[in-house]
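Engineer: Fold the following for me, if possible:
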Amino acid sequence: MLYFEDIQPGTKSAFGCYEVSRKEVIEFASKYDPQPFHLDDDAAAKTYFGKVSASGWHTGAMVMRMVVENMKTNKQAGLGSPGIDELRWLKPVYPGDVLRCESEIVDKTPSRSRPDMGSFRSKITVFNQDDEPVMTMKSIGLIRKRPTEAGQRA
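Structural biologist: This is a model prediction of the structure:
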């Protein structure tokens, strides 16, 4: 189990493998981001995208799935997240792309009001199958401190 004390700024990790399907791109866009270039080949052909592309919000959801799958494998005493900073969609994501993530711990901060926890920031870069970055964000994670021997939180 990974606790606040185990988090080290500069630590890097790579994880995830998510194949983007056309069906999923269109289903997501139909429900949450129904712009024509996410739904229709002819409409997309007339835009910067050139063909149907995934919504940036869909890309974020795919990244979240990879993050959660990674947390199942690499257990941590996580407590959720108060948000993300500096979200950037760098390149379109298309059906058939295969996404993966690289993460680097930027910093960590003990909580001033909750001595049993702290937070850390990670820069996550998402790459396609050609190793082109398609999205970046700084994720903020909340995490428990290691329990003390008395059974209390540090």
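Engineer: When you work out contacts or count neighbours from here on, use the C-alpha atoms and nothing else.
Structural biologist: OK.
Engineer: Do a quick rundown of the helices in the protein.
Structural biologist: For the chain, applying DSSP state H gives helices covering 22-32, 41-45, 56-73.
Engineer: Let's have the ones you listed in TSV, adding mean neighbour count and distance to residue 15.
Structural biologist: Listed next are the helices of the chain as TSV, based on neighbours: other C-alpha atoms under 10 Å; distance: least, C-alpha to C-alpha, whole Å:
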stretch	mean neighbour count	distance to residue 15
helix 22-32	16	21
helix 41-45	15	31
helix 56-73	16	7
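Engineer: Any chance of a markdown table for the ones you listed, columns distance to residue 102?
Structural biologist: Conversion of these to a markdown table gives the following (distance: least, C-alpha to C-alpha, whole Å):
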| stretch | distance to residue 102 |
| --- | --- |
| helix 22-32 | 23 |
| helix 41-45 | 29 |
| helix 56-73 | 10 |
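Engineer: another one to check against the first:
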Amino acid sequence: MLYFEDLTPGRVFETASHTLSEEEIIAFASQFDPQPFHTDPQAAKSSFFDGLAASGWHTSSLTMRLITASELKNVANGLIGMGIRDMRWPRPTRPGDTLRAKIEVTGQKPSSSQPGFGVVQLRWTTLNQHNEIAMQLETAIWVARRTTTQP
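Structural biologist: As a prediction, this is how the structure comes out:
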């Protein structure tokens, strides 16, 4: 298990990768972000994206899936998010792109009101096969502290 004390600033976790297909992009967008540049390859050609692009929410959801299959799946009480800051998608994710994520611990603070827990700040960076940033965000998670036994 990973506890608050294990998630020290500077520690980096990496995930496996996943290659997105056109079918996955269209299926996700059809259900959750039904805009033509996400669902219709022909219409997408004349859009801002100049071709089919995955929804940013798809990129974010896929990143979460990759993280929950990484070593971070072992966080003692689960990945309990407290909020997201500065989420951005600097470039579109396309069919055939292979995404992976790097998660860096940027800070931590023990809880003053609940001594068995602490807040850990993380920066998620989702990279494509060219090491270009597809998504980045900052988040805080609520993490159990390691129980210490008194002599």
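Engineer: ok, and the closest non-adjacent residue to the counterpart of residue 50 of the second structure in the first structure?
Structural biologist: Under the alignment (TM-score structural alignment), residue 50 of the second structure maps onto residue 50 of the first structure. The shortest distance from residue 50 of the first structure to any non-neighbouring residue, by C-alpha to C-alpha, 6 or more residues apart in numbering, is to residue 44 (5.4 Å).
Engineer: mind listing what the one you found touches?
Structural biologist: For residue 44 of the first structure, the residues meeting the contact criterion (C-alpha atoms under 8 Å, 6 or more residues apart in numbering) are 36-38, 50-53.
Engineer: switch the cut-off to 6 Å
Structural biologist: Contact analysis of residue 44 of the first structure by C-alpha atoms under 6 Å, 6 or more residues apart in numbering lists 37, 50-52.
Engineer: Equivalent analysis for residue 95 of the second structure, please.
Structural biologist: With contacts taken as C-alpha under 6 Å, 6+ apart, residue 95 of the second structure has the following neighbours: 20-22.
Engineer: Okay, the residue nearest the centre of the first structure and residue 149 of the first structure: tell me how far apart.
Structural biologist: Among the residues of the first structure, the one closest to the centroid is residue 63, at 4.0 Å (C-alpha atoms, centre = their mean). As defined by C-alpha to C-alpha, to the nearest Å, residue 63 of the first structure lies at a distance of 36 Å from residue 149 of the first structure.
Engineer: for residue 62 of the first structure, same thing?
Structural biologist: As defined by C-alpha to C-alpha, residue 62 of the first structure lies at a distance of 39 Å from residue 149 of the first structure.
Engineer: that older thread, closest to residue 126 of the second structure among the contacts of residue 95 of the second structure?
Structural biologist: For residue 126 of the second structure, the nearest member of the contacts of residue 95 of the second structure is residue 20. The distance, counting by C-alpha to C-alpha, is 13.3 Å.
Engineer: Thanks a lot, see you next time.
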